[in-house]
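# turn this into a structure:
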Amino acid sequence: MNVELFIPCFIDQLYVETAKNTVKILEKAGCKVIYNPEQTCCGQPAYNAGYWDKAKQVGNKFLNDFSDQHYIVSPSASCTGMVKNSYNDLFFNTAIHNKCRSIQNNIHELSDFLINVLKKDYFGAELEGVAVYHDSCSALRECKIKEEPRRLLEKVHGLELVEMKDQEVCCGFGGTFSVKFEGISAAMAEQKVQNALNAGAEFIISTDVSCLMQLQGYIYAHQIPLKTMHIADVLTSGWIEEPIL
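This is a model prediction of the structure:
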């Protein structure tokens, strides 16, 4: 199966290993990964800030950078949700409406693709410790993803997955929300981290690096013994790398 890979801005600039691990998982699942290096942003920052004309320009480039013939997979529920839902506001009844609809149907967040398209949930990963899974707002509410990442994490050897209080409450990032309302954002991060600690967690895992960056910032600032991990990094943990000959 040919699969086109969409790597969002946060991951491209700050979490390169997560992008590489996404490729590793897809290849282990039997996919041929196609990556267009000309790809950029999906337009979400401009869209959320109210600059819909700018978002439409960026979104138009996105639609031209990807094919409507293959599945498109992204290690980000946030950007996937932008394309699946918000592109309706930007491209409904336009000249590229039909291609937009095809791409909206074809794009999937990583865990959704592995579980619901490939029907695979085991990748031989190993990670010792106790973890909570953070339901990002985009994954839960825009992409309707809840059980998929949990099914994948339950198959990771050595990992105990537990639930925490207020599981579905936002972490406080929300893009520009964390900048405009810093105090509220920090308080929400504090609550999420404390709930994870109260559950006995050593790891906070999510489908969105934006949420993880928010939480890790609070963890670093207060020297808390917790680690955040993207699900792609968890699913490749413990793999034995083949030597380069």
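# please make it C-alpha for all contacts and neighbour counts, starting now.
Noted.
# for this structure, just list every one of the helices.
Along the chain, the stretches classed as helices by DSSP state H are 9-14, 16-28, 44-48, 52-65, 77-81, 87-91, 97-106, 110-112, 137, 147-154, 177-180, 182-198, 209-221, 231-235.
# who wins for proximity to residue 125 among these?
Among the helices of the chain, helix 231-235 comes nearest to residue 125, with 5.2 Å by CA to CA.
# pull the contacting residues for the closest residue in space to residue 239 that isn't next to it in sequence.
With CA to CA, 6 or more residues apart in numbering as the criterion, residue 239 has its nearest non-adjacent residue at 6.3 Å, and that residue is residue 125. Residue 125 makes contact with 155-157, 234-239, according to CA atoms under 8 Å, 6 or more residues apart in numbering.
# next structured bit after the lengthiest strand in the chain?
As assigned by DSSP state E, the longest strand anywhere in the chain is strand 126-133. Downstream of strand 126-133, the first helix or strand assigned by DSSP states H and E is helix 137.
# any idea which of the helices of the chain gets closest to residue 163?
Per CA to CA, nearest to residue 163 of the helices of the chain: helix 182-198, 8.4 Å.
# re the thing from before, now the helices of the chain in a markdown table, with distance to residue 169 and mean neighbour count?
Putting those into a markdown table (distance: least, CA to CA, whole Å; neighbours: other CA atoms under 10 Å) gives the following:
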| stretch | distance to residue 169 | mean neighbour count |
| --- | --- | --- |
| helix 9-14 | 22 | 14 |
| helix 16-28 | 24 | 18 |
| helix 44-48 | 20 | 19 |
| helix 52-65 | 27 | 18 |
| helix 77-81 | 15 | 26 |
| helix 87-91 | 25 | 17 |
| helix 97-106 | 27 | 18 |
| helix 110-112 | 20 | 25 |
| helix 137 | 8 | 23 |
| helix 147-154 | 16 | 18 |
| helix 177-180 | 15 | 13 |
| helix 182-198 | 8 | 18 |
| helix 209-221 | 12 | 19 |
| helix 231-235 | 19 | 23 |
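# next, the structure of the following sequence, for comparison with the previous one:
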Amino acid sequence: MKIGLFIPCFIDAFFPEVGIATLQLLERFDLDVVYPPDQTCCGQPLANSGFETDASGAEALFVRNFGGFDYIVGPSGSCVHHIRHHLTAVEQTEVVSDIRARTYELVEFLHDILKVDAFPWARFPHKVGLHNSCGTLRGLGHARASELREPPFSKPESLLCKVEGLELVAASRPDECCGFGGLFSVVNESVSAKMGSDKVRDFAQAKADYIVSADSSCLMHQRGCAERDNVAIKFIHIAQILNGAAA
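Just a heads-up that it's a prediction; the model follows:
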């Protein structure tokens, strides 16, 4: 199985350890993982800002980079959501449609495609609070949104429960947005900061040692809120835990 490794630009710039953990984790399953070196932004910020047509260059480059793979896998729910549901600034050819359908966020790829049932190399003896970003929860279906009357499920929880020593703790408002929301945190700074502080304190009250998520952007926002509010809590991407990160 040939995998195109999609590392979003902000992870490449600010959290390269998440990209490295994703690569190493996928290679543990004997996959042929290729990182196209010319990849840049997928175009999500422009599209989210209402400048969808201006994202055509970035989207066209994504298509050129990731054609021909069995799957495209990335450690960012929001970016994968853009590719799958909003890669519309380029002509919708058969190649583009195929790329959109074959692009998966890391958690759903491990859970739905590989159907991983064990991470024998991973041990994380800590209390962990899971943050599902709005995009992964409602856009990619990582878990059941609390407002829906459906049987509960959670793909990231299912994977984390396979890690030795890890104890999941629940926030009182598990689906509440942390306030990042891309440009929302820029144009609505004070509201965004209050939402982030509330989210961090909710996890702290649940006695979480770490907040874990499939979105580094949400973790980045919450980390800033925690540091400003002097809340003693740590942050880690789910790829790092599943790859066997040491505490």
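# mind checking the TM-score on these two?
The TM-score (TM-score structural alignment, normalised by the length of the first structure) is 0.92; 235 aligned residues with a CA RMSD of 1.3 Å.
# quick check, residue 30 of the first structure in contact with residue 1.
Yes: shown here, residue 30 of the first structure and residue 1 form a contact pair, counting by CA atoms under 8 Å, at 7.1 Å.
# from the centroid of the first structure, which residue is nearest?
residue 76 (2.4 Å; CA atoms, centre = their mean).
# what's near enough to touch it?
Per CA under 8 Å, 6+ apart, neighbours of residue 76 of the first structure: 8, 109-110, 207-209.
# kindly indicate which of these lies nearest residue 14 of the first structure.
Nearest member of these to residue 14 of the first structure, counting by CA to CA, is residue 209, at 9.1 Å.
# what do we get in the second structure for the closest one?
Aligned by TM-score structural alignment, residue 209 of the first structure pairs with residue 216 of the second structure.
# that match against residue 237, yeah?
Yes: at 6.4 Å, residue 216 of the second structure counts as touching residue 237 under the criterion of CA under 8 Å.
# what stretch of the second structure does stretch 72-80 of the first structure fall on?
Using TM-score structural alignment, stretch 72-80 of the first structure pairs with 72-80 in the second structure.
# what is the end-to-end distance of that stretch?
From its first residue to its last, stretch 72-80 of the second structure covers 9 Å (CA to CA, to the nearest Å).
# please apply the same query to stretch 131-142 of the second structure.
OK, stretch 131-142 of the second structure end separation, CA to CA: 11 Å.
# in the first structure, what stretch matches that stretch?
With TM-score structural alignment applied, stretch 131-142 of the second structure matches the range 134-145 in the first structure.
# my guess is residue 71 of the first structure contacts residue 2. True?
Yes: if you go by CA under 8 Å, residue 71 of the first structure and residue 2 touch, sitting 7.4 Å apart.
# which one's more surrounded, these two?
Using other CA atoms under 10 Å, the more surrounded residue of residue 71 of the first structure and residue 2 is residue 71, with 21 against 13.
# returning to that earlier point: how about residues contacting the match of stretch 131-142 of the second structure?
Contacts for stretch 134-145 of the first structure (CA under 8 Å, 6+ apart): 77-78, 80-81, 84-85, 109, 112, 146, 167-171, 204-208, 211.
# change it to 7 Å
For stretch 134-145 of the first structure, the surrounding residues in contact (CA atoms under 7 Å, 6 or more residues apart in numbering) are 77-78, 81, 112, 146, 167-168, 170, 204-206, 208, 211.
# pick out the most distant pair among the residues you listed.
Top of the distance list for those (CA to CA): 81 and 204, 21.5 Å.
# ok, residue 108 of the first structure - contacts?
Contact analysis of residue 108 of the first structure by CA under 7 Å, 6+ apart lists 72-74, 80.
# cutoff 8 Å now
Going by CA under 8 Å, 6+ apart, residue 108 of the first structure touches 71-74, 80.
# same question, residue 21 of the first structure
So residue 21 of the first structure contacts 232-233, 236 (CA under 8 Å, 6+ apart).
# and in the second structure, which of those residues remain?
Of the contacts of residue 21 of the first structure, the contacts whose aligned counterparts also meet in the second structure (both residues aligned by TM-score structural alignment, their matches' CA atoms under 8 Å) are 232-233, 236.
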